[in-house]
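Chemist: Let me see the structure of the following:
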Amino acid sequence: MSTHRSSSRRSISTDSRMLIGIMADLETTIGFLLAGIGEVSGPELDKNFMVVKEDTPVPDMEHFFSYLCNRKNLGVIFLGSYIIPHLAQVIPHVVKTIPIILEIPTKDTIVHEMERKQGALKKMKMKIKG
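Modeler: Alright, predicted model coming up:
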């Protein structure tokens, strides 16, 4: 009796899974990659993630975002909150319901927001004392 074992890895072209795309800073992207969302496939080694640095050109961000939106196997795209203003020209043109586009806070935006709130709290305390 012969048994045929099928590979546990599926072919990307026949895979029906919905993947997650991400565009964020290095730390956030690495965190998601460690959680298993990274996918590199095809002869051109297409990726579903992009590390966006301060010096990343806006056209590169717009091009990669459009590429993610046009992929048929992406269900969600996570965007670091600091990237949203850079994509203001292309986000309004996305009319599809899938992929879902979600803004996520990154380390820098969380720290900045906490510092802003601390500053406002200090000003309020000074007004009360003075």
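Chemist: okay, CA-based contacts and neighbour counts for the rest of this
Modeler: Will do.
Chemist: Which residue comes closest to residue 99 once chain neighbours are left out?
Modeler: residue 75 (4.4 Å; C-alpha to C-alpha, 6 or more residues apart in numbering).
Chemist: I'd like to know how far the one residue sitting closest to the centre of the chain sits from residue 124.
Modeler: The centre of the chain sits closest to residue 22, judged by C-alpha atoms, centre = their mean, with a distance of 2.3 Å. Between residue 22 and residue 124 the computed distance is 38 Å (C-alpha to C-alpha, to the nearest Å).
Chemist: I have a second one here; can you model it like the first so I can compare?
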Amino acid sequence: MASNRQRNVAQKPEERMSEENDKSGSDSDLSEGDMQMYTFVDDPNVLRIAIMADAEVTLGFLLAGVGYQKDRFRNYMMVESETAQEDLEQFFLAVYRRTNIGIIILDYNTTKRLRSQIQRCHQLLPVLVTVPNKSSLTTYLDKKDRNRRLRQRDAY
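Modeler: Next comes the predicted model:
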């Protein structure tokens, strides 16, 4: 019976679902020891996304399924104006040094606060992506429009 469960873990999810639906028992029939057989090891080849932004942006990404928590480590930080600069820098460096983080998403205000730390970052991974939030959207678009106009002027 144990070999049958081990085989189920190695099978594709579609095959496992069809076999489990054929059984008359329910998930509650499994003991705690049997459930431990279904735990999967974190794949070191999978790169994760980290978020450092205000509450709205962070919640949006968490609702999309980006959140990750393991061994007292979270891959997200909700940054507010009251967040201490030291806490912000410590979290950024902790995320930046992790080998399983491939993208760090920062909102515009957080990027401005971490400018000195970001300038020292020269690794290929993780990629730093800046996204605008509600309060900085007009500033972000104005800066982008200004740069576009400068490029057009230089082209003539």
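Chemist: TM-score of the superposed pair?
Modeler: Here the TM-score for the pair of chains, by TM-score structural alignment, normalised by the length of the first structure, is 0.77; 113 aligned residues with a C-alpha RMSD of 2.2 Å.
Chemist: if I line the two up, what does the residue nearest to the centre of the first structure land on in the second structure?
Modeler: In the second structure, the residue paired with residue 22 of the first structure is residue 51, using TM-score structural alignment.
Chemist: Spell out which helix or strand contains that match, please.
Modeler: For residue 51 of the second structure, the element it lies in under DSSP states H and E is strand 48-53.
Chemist: before we move on, the earlier item: residue in the second structure matching the residue nearest to residue 99 of the first structure?
Modeler: Residue 75 of the first structure maps onto residue 102 in the second structure, by TM-score structural alignment.
Chemist: try residue 99 of the first structure
Modeler: Under TM-score structural alignment, residue 99 of the first structure pairs with residue 126 in the second structure.
Chemist: What's the match for residue 16 of the second structure in the first structure?
Modeler: So, by TM-score structural alignment, residue 16 of the second structure is left unmatched.
Chemist: Who are the contact partners of the counterpart of residue 88 of the first structure in the second structure?
Modeler: Using TM-score structural alignment as the criterion, residue 88 of the first structure maps onto residue 115 of the second structure. With contacts defined as C-alpha atoms under 8 Å, 6 or more residues apart in numbering, residue 115 of the second structure has no neighbours.
Chemist: sorry, back to before: and for the strand holding residue 51 of the second structure, what's in contact with it?
Modeler: 58, 61, 66-67, 75-79, 92, 95, 100-107, 110.
Chemist: among these, which are in helices?
Modeler: Using DSSP state H, the subset of these located in helices is 58, 61, 92, 95, 110.
Chemist: How much space separates the residue nearest to the centre of the first structure from residue 73 of the first structure?
Modeler: Where residue 73 of the first structure is concerned, residue 22 of the first structure sits at a distance of 14 Å (C-alpha to C-alpha).
Chemist: now swap in residue 6 of the first structure and tell me
Modeler: 23 Å.
Chemist: between the two, which one's more packed in?
Modeler: A direct count of neighbours by other C-alpha atoms under 10 Å for residue 6 of the first structure and residue 73 places residue 73 higher, at 20 against 7.
Chemist: and the closest residue in space to the more buried one that isn't next to it in sequence, what is it in contact with?
Modeler: Of all residues not flanking residue 73 of the first structure in the chain, residue 18 sits nearest, at 4.9 Å (C-alpha to C-alpha, 6+ apart). When contacts are counted by C-alpha under 8 Å, 6+ apart, residue 18 of the first structure touches 73-75.
Chemist: can you pull the contacts of the residue mapped onto residue 92 of the second structure from the first structure?
Modeler: The alignment partner of residue 92 of the second structure in the first structure, by TM-score structural alignment, is residue 65. With contact set as C-alpha under 8 Å, 6+ apart, residue 65 of the first structure has these partners: residue 23.
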